[in-house]
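Asks: Have a look at this fold, sequence not included:
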């Protein structure tokens, strides 16, 4: 299929009501003129966004007004909070007056699981332990005040609780030198050298921020240190490069594997260093692997939507693979947002080209967004309209804003612990390929991001059968190919219980894996690394539904990497292996364009 043919296919307007469901608010394109009033509003909102980091002040104000008004009208709740404060204050006073010989650390409250701010042994010393417990008690009290208030909407309550927690995290005793025993011990051991090193670290970061680029070259260079698996770019259009990797075995699986990464970041999360590259792992076990590498969009790409990503991305890649490996079904795999797009494309292909896909693998990918974690806190009409006005002027969502949103979800681990380590302890984190990839962010086109937030997050159109592809509503029940689905325990982007909802929607055999780790580290889990574990439970399409809690009880916990399970799954649904082909392209498609990793991954 040519690029022009892909572009010429009709797309459905965002507000077409084909299914008779509610009309979805349309996203205005650049070609649609704004009225004078709309232009003024858009300019004001775009200017405000520069100072608020893209957060809508109206959305935040509405949430706090909802909470405050209901709290003011709930004297019983206020009395309960006051009594709790007096009771905890009295217990705290008795704890402080306990003789040193009878002192027990964490007598009143302990940090929550995953809160590592007070994990060091020095935090058990009485003086610092008292400070830490006082902070945790205050944090606990505020959580009681901002949650469980009858009448407040669930979304507004979560926004208030999240915002208050972020404010409290700023003043945590671990963030200040005089109240952090680990910083004080480092200062005594180094004679204050940690503060000198921290000062230099701060100056370096300021210089990098002002210049817009790091002062030192990256330690992990794309194509040299990461994304090094041998291959060729066999196809390119204005949105993707398709990379085919060289076979590493004499015999290969007849069905090729197509990997669809998220376009929020660069594709090489799945082809990092040789020892933890999923692509290399697959080709060394006899699979023919294709990878989509997305182009980093700019302001001129403002009107590219999700449907453009499907057509120019997955559909175009499948057409090329069908030319290179005719009459062969494809094992398709998608990571994060790429998995969501793959689910859409797979459901459509099941109608038009049954048997095109031999299996579908979703890696930390959601298709139902009703329980999508804290990312949904600020996904409401006010917030999305504010973001659309900001992006309409710029054409894209910049990398810094997107990275900042994800950092807020794990502010203790990503923001405050880093500041303490770099500026108070005077250390720098050891560089890693995963950190290097995480810093190599991409932009998001205006229309695509708006489509994503409105159709998937806000309205949940995909799960509820209202999402339109080529003028037709898509139903995830059309997913019939065997599925391998992976969620991760500590995923803050795609919570595993949300990923598990595929069991409610797809009419397919599903092997569901719950892997240790988070959204990235749980997926990059090579067998050569120790410490990985996973749970696995398979469900046939005609078997009863198993909810997430019951799934946890039934699924066997196993040590090691889930990668080996995926290879077993792919092998079970593959044909008889055949000799590998030395050529990486079909004669009619012309010679390869470039060596892997191609050109698009190098764009900034």
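Replies: Cool, got the structure. As the structure is a prediction and not an experimental result, all values here were calculated from the model.
Asks: Please count neighbours and contacts with C-alpha atoms only from this point.
Replies: Fine.
Asks: What is the burial count for residue 87?
Replies: Counted with other Cα atoms under 10 Å, the burial measure for residue 87 works out to 12 neighbours.
Asks: How much space separates it from residue 77?
Replies: Going from residue 87 to residue 77 by Cα to Cα, to the nearest Å gives 15 Å.
Asks: same check, this time on residue 89
Replies: Where residue 77 is concerned, residue 89 sits at a distance of 18 Å (Cα to Cα).
Asks: give me the number of residues near residue 175?
Replies: Residues contacting residue 175 under the criterion other Cα under 10 Å number 20.
Asks: Same question for the one 3 residues further on.
Replies: Summarising burial for residue 178: neighbours were counted as other Cα under 10 Å, giving 12.
Asks: for stretch 176-184, how far is the first residue from the last?
Replies: End to end - Cα to Cα - stretch 176-184 spans 10 Å.
Asks: residues contacting the residue nearest to residue 559 when sequence neighbours are not counted?
Replies: Of all residues beyond its chain neighbours, the one nearest residue 559 is residue 533 (4.3 Å), with distances taken as Cα to Cα, 6 or more residues apart in numbering. With Cα atoms under 8 Å, 6 or more residues apart in numbering as the criterion, the residues that contact residue 533 are 515-516, 557-562.
Asks: Adding secondary structure, neighbour count and distance to residue 244, write these out as a markdown table.
Replies: Supplementary listing: the contacts of residue 533 in a markdown table, determined by DSSP: H, G, I helix; E, B strand; the rest coil; neighbours: other Cα atoms under 10 Å; distance: Cα to Cα, whole Å:
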| residue | secondary structure | neighbour count | distance to residue 244 |
| --- | --- | --- | --- |
| 515 | strand | 30 | 28 |
| 516 | coil | 24 | 30 |
| 557 | strand | 15 | 35 |
| 558 | strand | 13 | 33 |
| 559 | strand | 14 | 32 |
| 560 | coil | 20 | 28 |
| 561 | coil | 23 | 25 |
| 562 | coil | 26 | 24 |
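Asks: need the residues you listed in CSV with distance to residue 265, can you?
Replies: Output for those, formatted as CSV (distance: Cα to Cα, whole Å):
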residue, distance to residue 265
515, 21
516, 22
557, 31
558, 30
559, 29
560, 27
561, 24
562, 23
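Asks: In terms of neighbours, single out the busier of residue 89 and residue 77.
Replies: Neighbour count, other Cα under 10 Å: between residue 89 and residue 77, residue 77 has more, with 18 against 14.
Asks: put this beside the first:
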């Protein structure tokens, strides 16, 4: 842990093993020179590959290729699959040609597949092109997953890698094979391609200049987003604490502290007027405090998770209790902020600190044993590679992490926008959520390394090995009511992974599953169309059920989940009373400026 006092930072952090302990191997007199050249080289390779370790990919391919080459049974299986897919495709085309309108077997596009929705894809030869591509996708699934002897991890990596290549080679991405794009070119007499090239050049120049994407300037924190009235009531070297002004005559006595992730800026929860969770909560009679993390640079490379806990959550708790005069606080954590909140809550429970009245976790993992597709690249080689990227500059840029997450769903988050913006010349207006995504932050090297090794790889928090102040903090020590939110389409924190909190705590756990993804599932204001959720509470010390049984026992409710959470907060709160003054009262009262503060404006 680094020691941060006032504006000074003094620390040495060495995290090269999963438990955070430093290791040093004996070597010869030239090891220092070797290290001098090795680290910059690895950093350059890591930058070129986006943080993917070539060794991890190479091991998976070698395992797959070796077993395919050595086992005739696997080769026969691939041949049989080739014949089956070809016969299915040829049979469908033959029946269509012989009898107009006859149904043909479909290759079965993947879930949430929208690349071929347009009716133009039904016409020949584009239907044949589409079906051929979808059949090839299914064939590669079989080739990647059904080779005997290949480890499950390597099969998953091969499937993931092949699908990313197929996403790039999809016929929807090319003029010659996309009928929708061809119609667009004819309609605009080729102008769409000229506009697309101009858009590509503009984006490229903005990227080289380190500027945000076009349209992001329409969503400025404090002017267009993050505009809920409030005051900065506390500041240290790592956070600003914002207290929002009440809009009701009475509020719940227990204030609400929100701990966002420091991967991106806090105002995802305070976007525009119509979809700000903060503004909505204030309107429900809640006193809301928000942590705004500082966008640290190279000088903050030694900041670790303990610094974020101590200077973030614990310092905020001290400030809130001093301002409100109470000693009970509802705590809410989002994404990585939720993981940190669980760490803080477990440490407080161990030490007899009972200031938390409840704990809410938005899309936050406490057990990393099944992290979804992200887990494909969580191994020692991959984490060392990512660590190399962060070590070179003292931090990891969140834009790099965002790019990695986009690659997980490139057929939804990359190539459709490539076609729309650069080929069809039809860039749409930027939304507040998209603008927020582009407002990148930086993750300190030490905190990033500790998160990767101790949480993601070793799963120390779920296994009871994670330590605060030199002693373990089992999550089972937490006895306050817990409200956990998962999102059906979340690929960052898959809902089944979030659901594992049931097995880690014996306290009352209310689990809510909402439609949407990691961000838009949380930003789900009342009135948002096509929103549904499921909700079920498990009493304290009751037996848990698996996710599938939980799904079977719940019913889908239409609308936003925010009112259900607000009702739960009211159930665990005292009767409403007079709102506390902004910044408190007494000789130490005061504010440090208007919301959203200064830290959120740092780039």
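Replies: Sure thing, it's come through. Source: prediction; values computed, not measured.
Asks: Show me the contact partners of stretch 342-359 of structure 2.
Replies: Stretch 342-359 of structure 2 has contacts (Cα under 8 Å, 6+ apart) with 254, 309, 313-314, 327-333, 366, 461, 468, 473-483, 572.
Asks: Please spell out which residues along that stretch are buried.
Replies: When burial is assessed from 16 or more other Cα atoms under 10 Å, stretch 342-359 of structure 2 yields the following buried residues: 342-350, 354-359.
Asks: What of stretch 590-598 of structure 2?
Replies: Within stretch 590-598 of structure 2, the residues that qualify as buried by neighbour count (16+ other Cα under 10 Å) are 590-592, 594-598.
Asks: What span of structure 1 is it aligned with?
Replies: When structure 1 is aligned by TM-score structural alignment, the counterpart of stretch 590-598 of structure 2 is residues 591-599.
Asks: Next: stretch 135-151 of structure 2.
Replies: Counting by TM-score structural alignment, stretch 135-151 of structure 2 falls onto residues 137-153 of structure 1.
Asks: Pull the residues that contact the matching stretch.
Replies: Taking Cα under 8 Å, 6+ apart as the criterion, the residues outside stretch 137-153 of structure 1 that touch it are 66-67, 70-71, 77, 81, 84-85, 88, 109, 157-158, 160-161, 164-165, 168.
Asks: and it, which residues are buried?
Replies: Across stretch 137-153 of structure 1, burial judged by 16+ other Cα under 10 Å covers 137, 139, 141-147, 149, 152.
Asks: Show me those residues that map onto helices.
Replies: 137, 139, 141-146 (DSSP state H).
Asks: Aligned to residue 171 of structure 2, what sits in structure 1?
Replies: Correspondence of residue 171 of structure 2 to structure 1, assessed by TM-score structural alignment: residue 173.
Asks: you'd agree its match is up against residue 131?
Replies: Yes. Between residue 173 of structure 1 and residue 131 a contact is recorded at 7.1 Å, counting by Cα atoms under 8 Å.
Asks: Could you pull out the residues contacting both of the two?
Replies: residue 179.
Asks: And the helices in the stretch 201-350 of structure 2, which stretches?
Replies: Secondary structure of the stretch 201-350 of structure 2 (DSSP state H, counting those that start in this stretch): helices at 277-283, 305-307, 315-324, 336-351.
Asks: For residue 444 of structure 2, which of those helices is the nearest?
Replies: Among those, the nearest to residue 444 of structure 2 by Cα to Cα is helix 305-307 (9.6 Å).
Asks: what about residue 12 of structure 2, is that helix, strand or coil?
Replies: Going by DSSP: H, G, I helix; E, B strand; the rest coil, the secondary structure assigned to residue 12 of structure 2 is coil.
Asks: number of nearby residues for it?
Replies: Other residues near residue 12 of structure 2 come to 12 when the count uses other Cα under 10 Å.
Asks: cool, and residue 280 of structure 1?
Replies: A count of neighbours around residue 280 of structure 1, defined by other Cα under 10 Å, yields 25.
Asks: is it true that it touches residue 274?
Replies: Yes. With contact defined as Cα under 8 Å, residue 280 of structure 1 reaches residue 274; the gap is 6.8 Å.
Asks: Report the set of residues contacting both of the two.
Replies: Common contacts of residue 280 of structure 1 and residue 274, defined by Cα under 8 Å, 6+ apart, comprise residue 229.
Asks: mind listing the strands for the stretch 451-600 of structure 2?
Replies: Remark: strands assigned in the stretch 451-600 of structure 2 by DSSP state E, counting those that start in this stretch are 467-468, 471-472, 482-487, 509-514, 532-538, 557-558.
Asks: ranking those by burial, who's on top?
Replies: Most buried of those by mean neighbour count (mean count of other Cα atoms under 10 Å) is strand 482-487; its value is a mean of 26.
Asks: So which other helices or strands are in contact with that one?
Replies: Counting contacts by 3 or more Cα pairs under 8 Å, 6 or more residues apart in numbering; DSSP states H and E, strand 482-487 of structure 2 packs against strand 356-362, helix 495-498, strand 509-514.
Asks: got these as CSV, with distance to residue 197 of structure 2 columns?
Replies: Formatted as CSV, the entries for those read as follows, by distance: least, Cα to Cα, whole Å:
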stretch, distance to residue 197 of structure 2
strand 356-362, 40
helix 495-498, 39
strand 509-514, 39
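Asks: Ok, which of those comes nearest residue 226 of structure 2?
Replies: Put simply, out of these the one that sits nearest residue 226 of structure 2 is strand 356-362, at 19.2 Å, with distance taken as Cα to Cα.
Asks: Can you name the next helix or strand after the closest one?
Replies: With elements assigned by DSSP states H and E, the helix or strand that comes after strand 356-362 of structure 2 is helix 380-393.
Asks: how far apart are that following helix and its match in structure 1?
Replies: In the superposition against structure 1, helix 380-393 of structure 2 averages 1.5 Å from its aligned positions (mean Cα distance after the TM-score superposition for structure 1).
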